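Engineer: Structure, please.
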Amino acid sequence: MSGPAVVLVGPMGAGKSTVGAVLAERLGVTCRDTDQDIVEAAGKPISEIFLDEGEPHFRELERAAVRTALAEHTGVLALGGGAVLADETRALLAGQPVAFLEMDVSEAVKRVGLDAARPLLMINPRRQWRTLMEERRPLYTEVARVVVSTQDRTPEQVADEILAALQLPSTQPENQR
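Structural biologist: The predicted structure follows:
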């Protein structure tokens, strides 16, 4: 099967980019982040896209970025937190080696502070994060082949669990992990 070696989904702050980098190193491939693809293509941060053009426009850019990355990238692919909202994206993820990185709100607070420049968390960030997760958790679970908690775990521990669950061979010897 062509396509990414691993696709990471989950909420903002779950560690998709960090775990993705560890997985890419272990697998001897590159890591790609669709949010970064969008920023590079638009020439501005996601928060500015939300403010200037609105969420619907951002979601269009996101669908296109995911579609392109799934077709082109053979390494580790990290998707933005809301990418799974699109029916098209969920359909494209069917059969892919997807890992859902999950955490609870207390871990999100530790990682992103919930006061960062995240457009969907601007008003009452804790409640907003919980609401987003209630909406998105079933979608993350739907597309995932494996669900891995990042709660109080290192990126290396999370990567080890993903590699084992997806039965992917690491290029890094066991004693160097």
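
Engineer: CA only for contacts and neighbour counts going forward, please
Structural biologist: Noted.

Engineer: Run through the helices of the chain in chain order.
Structural biologist: Secondary structure of the chain (DSSP state H): helices at 16-27, 34-42, 46-53, 55-72, 87-93, 105-112, 125-143, 155-165.

Engineer: Next, the second sequence, to be compared with the first:
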Amino acid sequence: MPAPVVVLVGPPGSGKSTVAAQLASRWGVPARDTDADVEVVAGKSIGEIFVEDGEPHFRALERDAVLRALGEHDGVLALGGGAVLDEATQEALAGYAAGGGVVVFLDVSLAHAAPRVGFNTARPLLLGNPRAQWQALMEARRPVYERVSTLRVSTDARVPAQVAAEIDEAVRQRPGSVSQDEGSGS
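Structural biologist: So this is what the prediction gives:
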């Protein structure tokens, strides 16, 4: 059964999608983003899903996308920022990690997330006072990100290639890692 080489989790603005693409390129494997999967299944943007169908509907689609990707994707997988809040997702990530999978928490401070996110309306959970909303999200989610991850990497003041290089090095240290057999990492 295929399993991702690595799973990236973290808040909005941590660089999950960009770092996933960098890692996938280094290792010669595909990158996949569960937010994109949700949009394909729903036939509309995440913002539209929130407005038209509500957050519970979005979270159900997100859970299904994560569970499906964990079972069928063999590259780098980036999860939506709130995906880790679902109990079934937490259990699936725990099983993946117990089987030797690497779950990376891309950590970022508000000061570094703000310019990346732009705090625009495409991120429905950041409407209103986006900085306060982001801070509240992080306070609630940080313990979950830390619990489900096997590796924490700060993305503050770093470009995606630097973050990818650190993850690559950490994964290469693991016995039997796919990246040891594929790509040179440079």
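
Engineer: Please work out which of the helices of the first structure is packed deepest.
Structural biologist: A comparison of the helices of the first structure by mean neighbour count, using mean count of other CA atoms under 10 Å, puts helix 16-27 on top with a mean of 22.

Engineer: compared with the second structure, how much does that one deviate?
Structural biologist: With mean CA distance after the TM-score superposition for the first structure, helix 16-27 of the first structure departs from the second structure by a mean of 0.6 Å once superposed.

Engineer: ok, now which ones touch D74 of the second structure?
Structural biologist: Listed by CA atoms under 8 Å, 6 or more residues apart in numbering, the contact partners of D74 of the second structure are 2-5, 29-30.

Engineer: Now which of those would you call buried?
Structural biologist: Taking 16 or more other CA atoms under 10 Å as the criterion, what is buried in the contacts of D74 of the second structure is 3-5, 29-30.

Engineer: export these to a markdown table and tack on distance to E39 of the second structure?
Structural biologist: Output for those, formatted as a markdown table (distance: CA to CA, whole Å):
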| residue | distance to E39 of the second structure |
| --- | --- |
| A3 | 22 |
| P4 | 21 |
| V5 | 23 |
| V29 | 22 |
| P30 | 18 |
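
Engineer: residues in the first structure aligned with the top strand by length along the second structure?
Structural biologist: Counting by DSSP state E, the longest strand found in the second structure is strand 102-107. On the first structure, the counterpart of strand 102-107 of the second structure by TM-score structural alignment is residues 97-102.

Engineer: for that stretch, which positions count as buried?
Structural biologist: Buried residues in stretch 97-102 of the first structure (16+ other CA under 10 Å): 97-102.

Engineer: Identify the residue of the first structure aligned to A157 of the second structure.
Structural biologist: In the first structure, A157 of the second structure lands on D152 (TM-score structural alignment).

Engineer: tell me what the longest strand of the second structure is packed against?
Structural biologist: strand 6-9, helix 87-98, helix 130-148, strand 151-154 (3 or more CA pairs under 8 Å, 6 or more residues apart in numbering; DSSP states H and E).

Engineer: contact partners of the third one?
Structural biologist: Yep, that's helix 130-148 of the second structure we're talking about. With CA under 8 Å, 6+ apart, helix 130-148 of the second structure has contacts from 9-12, 82, 84-85, 90, 93-94, 103, 105, 110, 114, 119, 125-127, 152.

Engineer: 6 Å - rerun?
Structural biologist: 119, 126 (CA atoms under 6 Å, 6 or more residues apart in numbering).

Engineer: what do you get for stretch 11-25 of the first structure?
Structural biologist: 8, 30-31, 76, 78, 81, 101, 108, 111-112, 155, 159.

Engineer: again with stretch 113-124 of the first structure
Structural biologist: 47, 125, 128.

Engineer: what do we get in the second structure for the last one?
Structural biologist: Under the alignment by TM-score structural alignment, Q128 of the first structure pairs with Q133 in the second structure.

Engineer: Tell me how far that match lies from A36 of the second structure.
Structural biologist: 23 Å (CA to CA, to the nearest Å).

Engineer: Using a markdown table, lay out the helices of the first structure together with distance to R177 of the first structure.
Structural biologist: Below are the helices of the first structure laid out as a markdown table (distance: least, CA to CA, whole Å):
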| stretch | distance to R177 of the first structure |
| --- | --- |
| helix 16-27 | 9 |
| helix 34-42 | 27 |
| helix 46-53 | 34 |
| helix 55-72 | 28 |
| helix 87-93 | 29 |
| helix 105-112 | 23 |
| helix 125-143 | 28 |
| helix 155-165 | 7 |
